[in-house]
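*Asks:* Sequence and predicted structure, then a few things I'm wondering about:
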Amino acid sequence: MTRYVILGNGQLTVLADKDYVLRELYYPLPTDNHLVFSKVGLWYKGKFAWLDQLNPRISYESDALTAVIEAQFDDLKVKIRDAVDMAYPILVREVTLTQEATVFFAWNFNVYNNNIGDTAFYDPFTDSMVHYKRDRWFMFSCNLHTYQYATGYKEIGGLQGTWKDCEDGALSMNPIAQGSVDFAVSFKANGTFFCWLVASNNYENARRLSEYVGRKTPKELMGRTNNYWRAWLFKARDLEEVARRSLLIIAAHWQNNGSIPAALDTDIMRFNRDTYNYVWHRDAAFASIAMSLAGYQDFSRNLFNFSKSLLYRGFLFQKYTCDGHWGSTWHPWTSGYIPIQEDETALMLYAAWVHFYLFRDVDFIKSLYRPAIKAAADFLAGYRDEETGLPLPSYDLWEERLGVHFFTSAAVYAGLTAAAKFAEFFGDEEYRVKYSAAAEEVKKGLDKFFVGDHFARSLHDDKVDSSTLLGAMLALDPKDERVKVNRKKVEEVLNVNGGIARYEGDWYLKEDERPNAWFISTLWLAQHYAFEGNPEMGKKYLEWVLKNSLSTGVIPEQISPSGNYPSVSPLVWSHAELIRTIYYLKKGFNRFI
């Protein structure tokens, strides 16, 4: 199910679906989802209902990473506000009831993403519920005395879990269970009360953190978190609210170690038993550019520092885990070429230059120049065909085809040009000449892709592809007639209900014979109009994106012709392209190289 809310602070991250069931909880990095689900139940006038059965209305508070959930059960109205503290791994929850009722909280953890060897217990010393395995501890408390609790087995011997025990309004009071287990806890309440979940690496630290919440009060933590995010948005005060929401959503994904996963919605596991919980440096580069355009410096710095040590002989592999290891891949090592998407290495160079162009942080970039910028640029300059000047075969940005691609070539041009500008800034004339010459040879080679009415996506593959829009913006002159001709062809061939598909015949997660429209490709078309000097036409496609996004401002990866969201949501790249689009439509297109 599509995720409508993400909350995070760089060390604790949670996501909720359209019915406000929490589906993902990551701590301290999004390498393992520790949660199957968590949900809220109500016992009122002898009847029980789960919040997700009441068609809850979900929104974000304006300019903050606080979720607001409202629902009604008979004449009982309930309002929940959730926020992840701005400083510590604490999920703070405010619950308001208009009538007296019993409120149930069911937490179904699979710590380290498996149900082997967990323990759940009631802790009478803190009046809390605890679930742990090894060095992952989760402690749930409220500022009311516990009414009832239960721990028990799940998914074995026909047992569903203690969450099912909630539905008769009474819990078993079983104090501890180990193995495949979960817990539930209830409170008799009226008016407003607070709860909190803390995450830590051992019991003592979890207890101290929970006691800290009690001393500071959860109300104060929630207030300071709202105040922090609204102050954080000061730099973006001139941007539209939808852009500010996208900045917050990207920030909620960005981890304290500098990693930025593409998406954290685990429902995509149904497709091939893997997730988007990886750093793709293609997506990360555009997220960096979006944050830089909005005036945020530290996110990109942290990303570049995270990525510096990942370079292998000057290039980046397809994707990495958020703790810096090679991610899973489907690119074979038997093709005779390096199994990479070369555009990722190139785009990181380009993103670094955009960052430096905007902030001129010489002392920071100095630490990247030799070990990262020059190493990557040397690879790009050397990994080329001597006859055409174009890059040697690699996988395209869609990660599907090995070949020589228009977008990859344009990205390599942008990356080499960025490296040449760095070399010029540092007075490194030999390398400025080297990188500039290589860039011009790549740019000249782009002529080979034009096939009369559009740029072919690859040599020997003439299909129309939306990535040629992005490639043209990276490498070509907007006055080049071929640029406009290509845009017209993309717009004509790839239109799906007003949005733009990735390419002709796209098969990925499609429902019928028509491909799905992607939000990034639609936003590229909007940007392209700004590139051509016609921002008014671009606004039409921006409006399509806003109309087809979720009510909370979350933007998925794609939308089917019937209006379904078959893939991850939110997608960081979608939000990055929204910010870039709004920036270009408002301030004019700028390539920065």
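*Replies:* Cool, the structure landed.
*Asks:* When you work out contacts or count neighbours from here on, use the C-alpha atoms and nothing else.
*Replies:* Noted.
*Asks:* could you check the distance from residue 197 over to residue 183?
*Replies:* Using C-alpha to C-alpha, to the nearest Å, residue 197 is found at 13 Å from residue 183.
*Asks:* ok, those two, which is more surrounded?
*Replies:* Neighbours were counted for residue 197 and for residue 183 using other C-alpha atoms under 10 Å; residue 183 has more, 32 against 22.
*Asks:* quick one, what contacts that one?
*Replies:* When contacts are counted by C-alpha atoms under 8 Å, 6 or more residues apart in numbering, residue 183 touches 106-108, 120-121, 129, 131, 149-152, 161-163.
*Asks:* For stretch 285-293, what is the distance to the chain centroid?
*Replies:* Here the centre of mass of C-alpha atoms in stretch 285-293, compared against the chain's by C-alpha atoms, centre = their mean, to the nearest Å, lies 13 Å away.
*Asks:* Verify the stated contact: residue 136 with residue 198.
*Replies:* No. Using C-alpha atoms under 8 Å as the test, residue 136 is too far from residue 198 to be in contact (10.6 Å).
*Asks:* Which one of those two is surrounded by more residues?
*Replies:* residue 198 (25 against 19).
*Asks:* element containing that one, please.
*Replies:* Secondary structure assignment for residue 198, by DSSP states H and E: strand 181-200.
*Asks:* ok, then the element right after that strand?
*Replies:* Following strand 181-200 in sequence, per DSSP H and E, is helix 203-216.
*Asks:* and that following helix, what does it pack onto?
*Replies:* strand 136-142, strand 181-200 (3 or more C-alpha pairs under 8 Å, 6 or more residues apart in numbering; DSSP states H and E).
*Asks:* by how many degrees do that helix and strand 136-142 diverge?
*Replies:* If you take axes from the mean of the first three to the mean of the last three C-alpha atoms, to 10 degrees, helix 203-216 sits at 30 degrees to strand 136-142.
*Asks:* in the stretch 1-150 of the chain, which spans are helices?
*Replies:* Read by DSSP state H, counting those that start in this stretch, the stretch 1-150 of the chain holds no helices at all.
*Asks:* So residue 528 is in contact with residue 476, correct?
*Replies:* No. Contact criterion C-alpha under 8 Å: residue 528 and residue 476 do not qualify, at 11.6 Å.
*Asks:* Between the two, tell me which one has more neighbours.
*Replies:* More crowded of residue 528 and residue 476, by other C-alpha under 10 Å: residue 528, with 27 against 14.
*Asks:* Comparison target below:
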Amino acid sequence: MRDQVQRVLDTLRQPRGLYVASPSNTYHYIWIRDISYIALSELHRDNGRFEETYYGLLDILRKYEWKLTYHATKRPVETYEYIHPRYTADTLEEVNQPWGNAQNDAIGAFLFGIGEGLRRGKKMLRDERDRKMIQLLVQYLTTLEYWMDEDNGMWEENRERHASSIGACAAGLLAIQPYFDVPWEPIQAGLSALFQLLPRESATKECDLALLSLVYPYELVPRAMREVIINRVEERLLRQSGVIRYEGDLYYQEDGKEAEWCMGLPWLGLCHATIGNMDKAQSYLTRTVQVMAHGAKIPELYVMHRRQPNENTPLGWSHALWLVLFDTISSGKTAHIFH
């Protein structure tokens, strides 16, 4: 089964090691966040693919170095001024349309991957210009005061302070701190703001699938808080074919029932693995297989009443989480996947 899931994910791989989120017309784009999560499925392998993916992302940043340089010292105000989270698959240009483009968690996820790669001795930086791009992102998040910034969050929706975005930025800065000039103050401010919000995701969302990121991959909160997050997601958001993003989610909602996101199943499995609940981790691995579409394709979501996957099938992010969970269980690791 692992080989089948891997082959499907590989169909999404583009030149320069990048991935489109899905082959569908609506998701045939390069998302920094999606790719940062997809790359984690190659983190423990020595095939060079993890590094190649980050070189591709760094090439995008180089293309927009002028924007990074400008906003490293001048705080973005309008949404379009933020470092863009989404690019065309062919030209790697910013997608020029109204969108929730203020997505700080994407920058945090990117920095986290750079730091994890460096910690494992991978050659994440090709030259001084790559190093400059990372240092500019540090300045960008600091100037932005990410711990107070109202961004669009993981789901690209209304702007407010999101625990998952603040946590991603703090985790990213922590991951690269041993290798770059990262002041402690923005990290400390981020952690303080995060724990003031928890266990909520935001002012409007008490429970949210995005909170799982604080458990996996970031492992940013202590075990007691991990258990709170996992339990709340399971009690309030877990459904038959996946996990709803949050109560009242309108995306693909039908007859008052929220869409069920398949990636929530392996994500919960990985969260259980970080606290040593390997039986639960295994159960979520199996449960994900049960919601796969034809050909071992893991959809983005199922529409509740029709029990049908939407057109974003397969979703690369879903496949990557399943692969990491499979490899974690196979390796016999019980906790602290990264640390």
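*Replies:* Received it, and whenever you're ready, just let me know what you need. Computed from a predicted structure; not experimentally measured.
*Asks:* need the helices for the stretch 51-200 of structure 2, in chain order.
*Replies:* Going by DSSP H, counting those that start in this stretch, the stretch 51-200 of structure 2 shows helices at 65-71, 104-119, 128-144, 163-176, 184-197.
*Asks:* Can you give me every residue that contacts the counterpart of residue 247 of structure 2 in structure 1?
*Replies:* Alignment note: residue 247 of structure 2 maps to residue 504 in structure 1; criterion TM-score structural alignment. For residue 504 of structure 1, the contacting residues are 463-465, 493-494, 515, by C-alpha under 8 Å, 6+ apart.
*Asks:* now residue 297 of structure 2, nearest residue through space, not along the chain?
*Replies:* The shortest distance from residue 297 of structure 2 to any non-neighbouring residue, by C-alpha to C-alpha, 6 or more residues apart in numbering, is to residue 314 (5.0 Å).
*Asks:* Just tell me what that neighbour corresponds to in structure 1.
*Replies:* In structure 1, residue 314 of structure 2 lands on residue 570 (TM-score structural alignment).
*Asks:* Correct me if wrong, but its match is in a strand.
*Replies:* No. Secondary structure of residue 570 of structure 1 (DSSP: H, G, I helix; E, B strand; the rest coil): coil, not part of a strand.
*Asks:* Distance check, it against residue 58 of structure 1.
*Replies:* Distance from residue 570 of structure 1 to residue 58 of structure 1, by C-alpha to C-alpha: 15 Å.
*Asks:* Residue 293 of structure 1 now?
*Replies:* For residue 293 of structure 1, the distance to residue 58 of structure 1 equals 30 Å [C-alpha to C-alpha].
*Asks:* More neighbours: those two, which one.
*Replies:* Between residue 293 of structure 1 and residue 58, counting by other C-alpha under 10 Å, residue 58 is the more crowded of the two (22 against 18).
*Asks:* The more buried one maps to what in structure 2?
*Replies:* So, by TM-score structural alignment, residue 58 of structure 1 is left unmatched.
*Asks:* so residue 58 of structure 1 touches residue 69, yeah?
*Replies:* Yes. Applying C-alpha under 8 Å as the test, residue 58 of structure 1 and residue 69 come out as touching, 4.7 Å apart.
*Asks:* what residue of structure 2 matches up with residue 257 of structure 1?
*Replies:* Match for residue 257 of structure 1 (TM-score structural alignment): residue 16.
*Asks:* and what of residue 381 of structure 1?
*Replies:* In structure 2, residue 381 of structure 1 lands on residue 142 (TM-score structural alignment).
*Asks:* doesn't residue 186 make contact with its match?
*Replies:* Yes. Applying C-alpha under 8 Å, one finds residue 142 of structure 2 in contact with residue 186, separated by 6.1 Å.
*Asks:* Let me know whether residue 141 of structure 1 touches residue 123 as I believe.
*Replies:* No. Under the criterion of C-alpha under 8 Å, residue 141 of structure 1 makes no contact with residue 123, lying 10.0 Å away.
*Asks:* who's more crowded, these two?
*Replies:* When residue 141 of structure 1 and residue 123 are compared for neighbours, residue 141 comes out ahead with 24 against 15, by other C-alpha under 10 Å.
*Asks:* Tell me the residue in structure 2 that is farthest from the middle.
*Replies:* Residue farthest from the centre of structure 2, counting by C-alpha atoms, centre = their mean, is residue 255 at 29.1 Å.
*Asks:* Quickly note the distance from that residue to residue 304 of structure 2.
*Replies:* 9 Å.
*Asks:* same thing with residue 252 of structure 2?
*Replies:* Residue 252 of structure 2 is 9 Å from residue 304 of structure 2, where distance means C-alpha to C-alpha.
*Asks:* before we move on, what about residue 290 of structure 2?
*Replies:* As judged by C-alpha to C-alpha, residue 290 of structure 2 and residue 304 of structure 2 stand 16 Å apart.
*Asks:* of the two, who's got more company?
*Replies:* Each of residue 290 of structure 2 and residue 304 has its neighbours counted (other C-alpha under 10 Å); residue 304 has more, 21 against 12.
*Asks:* what's near enough to touch that one?
*Replies:* 253-254, 257-260.
*Asks:* which of those lies closest to residue 124 of structure 2?
*Replies:* When the contacts of residue 304 of structure 2 are compared for distance to residue 124 of structure 2 (C-alpha to C-alpha), residue 260 wins out at 35.5 Å.
*Asks:* Which residue, neighbours along the chain excluded, lies closest to the aligned partner of that closest one in structure 1?
*Replies:* Matched to structure 1 by TM-score structural alignment, residue 260 of structure 2 sits across from residue 517. Once flanking residues are discounted, residue 517 of structure 1 sits nearest to residue 501: 4.2 Å by C-alpha to C-alpha, 6+ apart.
*Asks:* Quick one: residues contacting the one you found.
*Replies:* 466, 494-495, 515-518, 521-522.
*Asks:* picking that back up, name the stretch among the helices of the stretch 51-200 of structure 2 that sits most buried.
*Replies:* Of all the helices of the stretch 51-200 of structure 2, helix 163-176 carries the top mean neighbour count, a mean of 27, counting by mean count of other C-alpha atoms under 10 Å.
*Asks:* Run a quick neighbour tally on the aligned residue in structure 2 for residue 422 of structure 1.
*Replies:* Aligning on TM-score structural alignment places residue 422 of structure 1 opposite residue 179 in structure 2. Residue 179 of structure 2: 12 surrounding residues under other C-alpha under 10 Å.
*Asks:* Mutual contacts of residue 141 and residue 123 of structure 1, please.
*Replies:* Residues touching both residue 141 of structure 1 and residue 123 by C-alpha under 8 Å, 6+ apart: residue 129.
*Asks:* follow-up on the earlier one: most surrounded residue in the contacts of residue 304 of structure 2?
*Replies:* residue 259 (29 neighbours).
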